[in-house]
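Peer 1: Pasting the sequence and the predicted model now:
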Amino acid sequence: MSYIAVSAPGKCILFGEHAVVYGQPAVAVALDQRITVKIQVSQTGTWLLDGNRLNMNRNPHICALIEKLWPAEMGAPPLSIHIESSIPRSSGLGSSAALSVAFAGALRLARGRWITKHGSIEKRHWAEGFGSHITTTNPYDSSHGFCVDLPIGELFHVSGAMAVDDDENAILAHGVEAAAQNGRASPIDSSTCSHGEIVVISDIIESELTHFYERKLTTPEGNIIWQIHGVELSDQPDEVYLVIGNTGINAPTGKQVAKVARLIKQHPEKIEVIETIGKIARRGIKALMRGDFDAVGRTMSENQLMLKSIGMSSPELDALIKAATPSSLGAKLTGAGGGGCMVALTRNPQQTCDAIELAGGRTLISKLGSHGFNIETSEISTIWMKT
């Protein structure tokens, strides 16, 4: 039986953890480690996940995307889903965002897209879909995303790669991430897992970067607006690698973010550390753009000092960072801190891995900025379309 297979990368934060919450820029890179999602029509008449009945309550990201893109009330048939992943779960490396991006793209491939002009894939000719420039559909609720009220007989259908859009995958993934996190989620994970390479999030449009789009989200604390950008490197960094070191300790992001908020409330002068992290991130972006990876490494190490000064590191992270430093250009925690992972930029990846593993960590190697969402199957047949 034919199936559709797609993949999306994990991610790590290079600069700007925690400071991004206070309007400072943050930089994320896509990793070589990926999640692959395969879908096909279920032969049992029920939704399946890796051969077992799909528990919608235990898989909120999958459930939310099914509601958005595969409505049973419109005749969409149950599917069998198979997931393979080399991204460690609950490690701050974007496994849930990668899953959401991949599954959103797989469902779009499986249904194609209705358009209002024959042969056009421009968003202004979409009859259905979600995106940062589309105001008639909402990716953050349970609506199905039909942009125009026209009979099917007046529309045209496109399938395959022409139907898929990185912005749509990213915004849908952000929507389900926000729902799963009680209305709070930065779009940096979903955008990096969808677009790949290097992504910058800021509260302003950064004139030196490639501006992708704006994201808006209503959170319990109010409305937040982010500007999402891509970084174009002057040269491909073939000689440098990222080595991820995993402490194996789970430190929930929400608790770490709350810890920083309490610290700043009790010690308002600590906001200067947040502002310094923002300045460091901007220096790191400029170093990336000119291909000065020695400067990128130094900037990472400076960022680590600031994060440690506000209590975001841990003895386990410190031990892995210390072990990686002699063979690296720079090293720091990545993500929320308190546990989870660290990242080192190095020209000697195996030497750095060996040092981290001797210190008790588990390691992964990645190049600096992998490709984003990818279609893995060469022949794609539409499984279902709204009629």
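Peer 2: In hand now; what should we look at? Numbers count the residues shown, from 1 in each chain.
Peer 1: From now on I want contacts and neighbour counts done on CA atoms only, so please keep to that.
Peer 2: Fine.
Peer 1: can you list contacts of stretch 192-205?
Peer 2: Residues from elsewhere that reach stretch 192-205 (Cα atoms under 8 Å, 6 or more residues apart in numbering): 8-11, 20, 23-30, 94, 97-98, 101, 166-167, 169-170, 188, 191, 211, 225-232, 368-373.
Peer 1: who does the longest helix anywhere in the chain touch, helix- and strand-wise?
Peer 2: Longest helix of the chain, by residue count under DSSP state H: helix 271-290. The criterion is 3 or more Cα pairs under 8 Å, 6 or more residues apart in numbering; DSSP states H and E, and the helices and strands that helix 271-290 contacts are strand 4-15, strand 26-41, helix 293-309.
Peer 1: That one: which residues count as buried?
Peer 2: For helix 271-290, burial by neighbour count (16 or more other Cα atoms under 10 Å) applies to 271, 273-282, 284-289.
Peer 1: Below is structure B, check it against A:
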Amino acid sequence: MSRRKLIGTTSSERSDINCDFMETSAPTKIILFGEHYVVYGAPALSVAVNQRRHVQMEMQKCGKGNEKMEIINPVYDEGGVIYPDGRSEGHKHVQMHAAIYKEIYNRTHKLEGKSFRATFLGGRIFKGMGGSSALGACIALALYKYAGVDVDREEIFRCAQIGDEIDHGGRPSGIDARTVVHGGMIKFWREFNPSRYNFEQMGIALPKDTTIIIVDTYRGVRCNTGDLVMRFAKNNGITKKPDELSEEERKKICEPYVKIYESALRELHINGNAKTLGELMYKNHELLKKNGVSTPEIEEAIDIIKKNGGLGAKITGAGGEGGALIGYIYKKDLQSVMDALKKSGYDSIELEPTNDGVKVERE
């Protein structure tokens, strides 16, 4: 770990204080296929992408009992202070990081007498990309490094999942944390009796000469994931919880989507048929639209992509108001599609799949 002055302080303010510095990063993710249907047992595909979150962590020694971590989030102004007993001050989003800090502090007993400052970097992340999970994984990795404890990716996943439970207000599937920690493409599916999620690492490859963009439809209002899961159920005529349904009932709900998923798997390689894969994305989206989780803004953005040569497009994540979508296009059409979206007020970012999970960038 290098020695440098604290970020955000002038030399006159902190000229006598040096600190250890480390930078960690983690990818974000998109759901390529399977939103909502995964709740009822269908397989879904999550892909780590190169729009990474970075955490610059600085440590300085402090008196025992004065341990804390200051969190600075210059992009969203959602900072605060967290403590090793799990307390937090400031924005509500820092509560998830307080839970991670408490877990590692108590687990290692090697962070006493150390105080931290964590600065979040990496630009804007759209809804559904797992940005919070990525930051949690970055913090967990840095804290274990500062504690001098070597851990594997499963332990970083476990800690990131602890944070996600706070952020989501309940037990999440784990796909966000799993993808940002491990990288690559991950197949995940839910089992019942007992209820659990399974994960399988898979190879990633889009057909040649194609790329993916993510599009933001935020207009000042966002719909939370829980409400959208309920909306999907209502539009399907589902009145029971997923684990209260019979296996046959769940199979009937998922059947239209599973056919799309199985066909898509056959095209997800360098020599795959790009047009077929794009058509399958449109079909997956039509199912989601039919079940009430699209919006006029999402539909407008998809129409723009289609009219400008897009191969396919669909919601990624839960959808709803302020939700994001992905567009699948030939690389030669990238700029024209993004320009057309921008003209109508929609921000977009080109994404590349990545096999790199959470890692130390500098120390």
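Peer 2: Cool, got the structure. Please read all numbers here as calculations on a predicted model, not as lab measurements.
Peer 1: Just give the TM-score of the two.
Peer 2: Remark: TM-score between the superposed chains equals 0.77 [TM-score structural alignment, normalised by the length of the second structure]; 311 aligned residues with a Cα RMSD of 2.7 Å.
Peer 1: can you tell me which of the contacts of stretch 192-205 of the first structure are in strands?
Peer 2: When the contacts of stretch 192-205 of the first structure are checked against strands (DSSP state E), the matches are 8-11, 26-30, 211, 225-230.
Peer 1: any chance you could map the helices in the first structure?
Peer 2: 60-69, 95-111, 166-180, 188-195, 253-266, 271-290, 293-309, 315-324, 349-358.
Peer 1: What's M129 of the second structure aligned with over in the first structure?
Peer 2: Mapped onto the first structure by TM-score structural alignment, M129 of the second structure lines up with L93.
Peer 1: residues contacting its match?
Peer 2: L93 of the first structure makes contact with 10-12, 87, 335 under the criterion Cα under 8 Å, 6+ apart.
Peer 1: Tell me how far N374 of the first structure lies from E197 of the first structure.
Peer 2: As for N374 of the first structure, its distance to E197 of the first structure is 13 Å (criterion: Cα to Cα, to the nearest Å).
Peer 1: my guess is N284 of the second structure meets Y257, correct?
Peer 2: Yes: here N284 of the second structure lies in contact with Y257, judged by Cα atoms under 8 Å, at a distance of 6.6 Å.
Peer 1: For the buried ones among the ones in strands among the contacts of stretch 192-205 of the first structure, write the corresponding ChimeraX selection.
Peer 2: ChimeraX command restricting these to the buried ones, with burial defined by 16+ other Cα under 10 Å:
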select :8,9,10,11,26,27,28,29,30,211,226,227,228,229,230
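Peer 1: which one among the ones in strands among the contacts of stretch 192-205 of the first structure gets closest to L345 of the first structure?
Peer 2: Proximity of these to L345 of the first structure (Cα to Cα) peaks at V29, which lies at 11.9 Å.
Peer 1: okay but that closest one is in contact with G369, surely?
Peer 2: Yes: checked against Cα under 8 Å, the pair V29 of the first structure and G369 is within contact range at 5.1 Å.
Peer 1: so what's the residue sitting nearest the centre point of the first structure up against?
Peer 2: A centroid search over the first structure (Cα atoms, centre = their mean) returns D189, at 2.5 Å, as the residue closest to the centre. By Cα under 8 Å, 6+ apart, the contact set of D189 of the first structure is 11, 28, 94, 97-98.
Peer 1: As a markdown table, those with distance to D238 of the first structure would be great.
Peer 2: As requested, these are exported to a markdown table (distance: Cα to Cα, whole Å):
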| residue | distance to D238 of the first structure |
| --- | --- |
| K11 | 18 |
| A28 | 18 |
| G94 | 24 |
| A97 | 27 |
| A98 | 24 |
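Peer 1: Of all the helices of the first structure, which one is nearest L242 of the first structure?
Peer 2: With distances scored as Cα to Cα, the stretch of the helices of the first structure nearest to L242 of the first structure is helix 349-358 (7.4 Å).
Peer 1: Tell me the gap between the closest one and the middle of its chain.
Peer 2: For helix 349-358 of the first structure, the distance from its own C-alpha centre to the chain's C-alpha centre is 26 Å (Cα atoms, centre = their mean, to the nearest Å).
Peer 1: quick one: it aligns where in the second structure?
Peer 2: Residues 334-343 of the second structure are where helix 349-358 of the first structure aligns, with TM-score structural alignment as the criterion.
Peer 1: After superposing, tell me the mean distance of that stretch to the first structure.
Peer 2: Comparing stretch 334-343 of the second structure with its match in the first structure after superposition yields a mean distance of 1.7 Å (mean Cα distance after the TM-score superposition for the first structure).
Peer 1: and that stretch, which residues are buried?
Peer 2: Neighbour-count burial for stretch 334-343 of the second structure flags 334, 337-338, 340-341 (criterion: 16+ other Cα under 10 Å).
Peer 1: ditto for stretch 202-214 of the second structure
Peer 2: The neighbour-count check on stretch 202-214 of the second structure (16+ other Cα under 10 Å) flags 204-207, 210-214 as buried.
Peer 1: I'd like to know which of the residues you listed is nearest to A324 of the second structure.
Peer 2: Comparing these against A324 of the second structure with Cα to Cα places I214 closest, at 6.8 Å.
Peer 1: In the first structure, what range does stretch 281-295 of the second structure match?
Peer 2: With TM-score structural alignment applied, stretch 281-295 of the second structure matches the range 300-314 in the first structure.
Peer 1: residues of the matching stretch that come out buried?
Peer 2: Residues of stretch 300-314 of the first structure classed as buried: 300-308, 310, 312-314 (neighbour count, 16+ other Cα under 10 Å).
Peer 1: With distance to G45 of the first structure added, can I get these in CSV?
Peer 2: What follows is those, written out as CSV (distance: Cα to Cα, whole Å):
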residue, distance to G45 of the first structure
M300, 51
S301, 54
E302, 55
N303, 52
Q304, 52
L305, 55
M306, 54
L307, 51
K308, 53
I310, 53
M312, 48
S313, 49
S314, 49
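Peer 1: and which of the residues you listed is nearest P252 of the first structure?
Peer 2: Lowest distance from P252 of the first structure to those (Cα to Cα) belongs to M312, with 11.9 Å.
Peer 1: if I look at that closest one, how far off is L242 of the first structure?
Peer 2: M312 of the first structure sits at a distance of 21 Å from L242 of the first structure (criterion: Cα to Cα).
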